[in-house]
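Participant: just a sequence and a predicted model for now, questions to come.
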Amino acid sequence: MTITAASPALRTPPAAPAEAAAFFASRLAFQADVADVQASVASGRPGFVLVDSRGQEAWDQGHVPGAVHLPTAEIPERAAELLDPAVPVITYCWGPGCDGATRAALALAQLGYRVKEMIGGIEYWTREGFPVETATAGVRARPADPLVAPTGGDGCGC
């Protein structure tokens, strides 16, 4: 297949393979998807601390079970009391339309933590049918949204 200028998706041509490999490897060093985070958490030995960087009202509305609540604005003052610098951190916020997890990851990296961002945030965690915890309802999961997650089997196969 040849690349044509008539393709809107290819107005800017793809990068050379070596450049593309470096870019995609870099993304994986900075981001983790919700399915991988959930599988790690479910194993009982995730190897990281999951940080919910949203405010109190959002946390109360529902959060990933086992997550540490550390709003972005409180990171400079509270990170040292809640997080071990030797343990990697994965941050999350609302979803793909929110930079909260990115800002939290930046604040933690500036303090010397090894950190990744959970892409998709609590939105895709919930949409994929993973459990959410609240103080009033406990831990509950809703069915996966069939438009964003597989409804049968053990994952998307990717």
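Facilitator: Good, I have the coordinates. Numbers count the residues shown, from 1 in each chain.

Participant: contacts and neighbour counts: CA atoms only from here.
Facilitator: OK.

Participant: distance of residue 36 from residue 13?
Facilitator: Noted for residue 36: a distance of 31 Å to residue 13, by C-alpha to C-alpha, to the nearest Å.

Participant: let's bring in a second model and compare:
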Amino acid sequence: MTNALRFPASDPTAAAIFFAAELSLEADPDDVHRDMLDGNTSGYVLVETRSPEAFAKARIPGAINLPYRDLPEQLDLDPELVYICYCESFQCNAATKGALALAQRGYKVKRLAGGITAWQEAGYPVESDQLIGAGVSKVACHC
């Protein structure tokens, strides 16, 4: 028996349920970037969940900053929108913590796969409060 098949594959129905649930909780940077290029980001808002300092250094264009550590109980957000949270990378869980906090407050959420690191590695632009813009080379966590 191969290592890859040591545990048998799920029934197709179970697999479809699992993968649909996974996709309902995560957004792909490529899909978000395509939406931006098409000028169609209606229905969702990108949420940077790291610190204001990290947000100032590099952020995905159009994102808002809601640091997960400082989320108030009451937020003035549109309950009809989906909030796509991101942080530094897969090694950081600030997006998960931010998404959890927003979901606990009744908002619909997803997490951006790979965070801003995956975004930049794909060659997509970032904004910055500094004059380095797309020249930002490495994004640090700063959660």
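Facilitator: Happy to help now that I have it. This is a predicted model, so every value here is computed, not measured.

Participant: TM-score of the superposition?
Facilitator: With the length set by TM-score structural alignment, normalised by the length of structure 2, the two chains reach a TM-score of 0.86; 135 aligned residues with a C-alpha RMSD of 1.7 Å.

Participant: what's the closest non-adjacent residue to residue 99 of structure 1?
Facilitator: Nearest non-adjacent residue to residue 99 of structure 1, counting by C-alpha to C-alpha, 6 or more residues apart in numbering: residue 93, 7.7 Å away.

Participant: I should have written residue 54 of structure 1 there, sorry.
Facilitator: With C-alpha to C-alpha, 6+ apart, the residue lying closest to residue 54 of structure 1 is residue 71, at 5.0 Å.

Participant: and the corresponding residue of structure 2 for that neighbour, how many neighbours?
Facilitator: For residue 71 of structure 1, the aligned position in structure 2 is residue 67, judged by TM-score structural alignment. By the criterion of other C-alpha atoms under 10 Å, residue 67 of structure 2 has 22 neighbours.

Participant: who's in contact with the residue minimising distance to the centre of structure 2?
Facilitator: Closest residue to the average C-alpha location of structure 2: residue 112 at 2.4 Å, with C-alpha atoms, centre = their mean. Counting by C-alpha atoms under 8 Å, 6 or more residues apart in numbering, residue 112 of structure 2 touches 26-29, 84-86, 95.

Participant: which SSE is the aligned residue in structure 1 for it in?
Facilitator: Under the alignment (TM-score structural alignment), residue 112 of structure 2 pairs with residue 118 in structure 1. Here residue 118 of structure 1 is covered by strand 115-119, with elements defined by DSSP states H and E.

Participant: buried stuff in that strand?
Facilitator: 115-119 (16 or more other C-alpha atoms under 10 Å).

Participant: residues making contact with the longest helix anywhere in structure 2?
Facilitator: Secondary structure of structure 2 per DSSP state H: the longest helix is helix 12-25. The contact list for helix 12-25 of structure 2, computed with C-alpha under 8 Å, 6+ apart, reads 109-111.

Participant: equivalent range in structure 1 for that helix?
Facilitator: So helix 12-25 of structure 2 sits over residues 17-30 in structure 1, by TM-score structural alignment.

Participant: which parts of the matching stretch are buried?
Facilitator: residue 30.

Participant: just tell me what residue 105 of structure 1 corresponds to in structure 2.
Facilitator: By TM-score structural alignment, residue 105 of structure 1 lines up with residue 99.

Participant: now its match, what's its secondary structure?
Facilitator: Judged by DSSP: H, G, I helix; E, B strand; the rest coil, the three-state class of residue 99 of structure 2 is helix.
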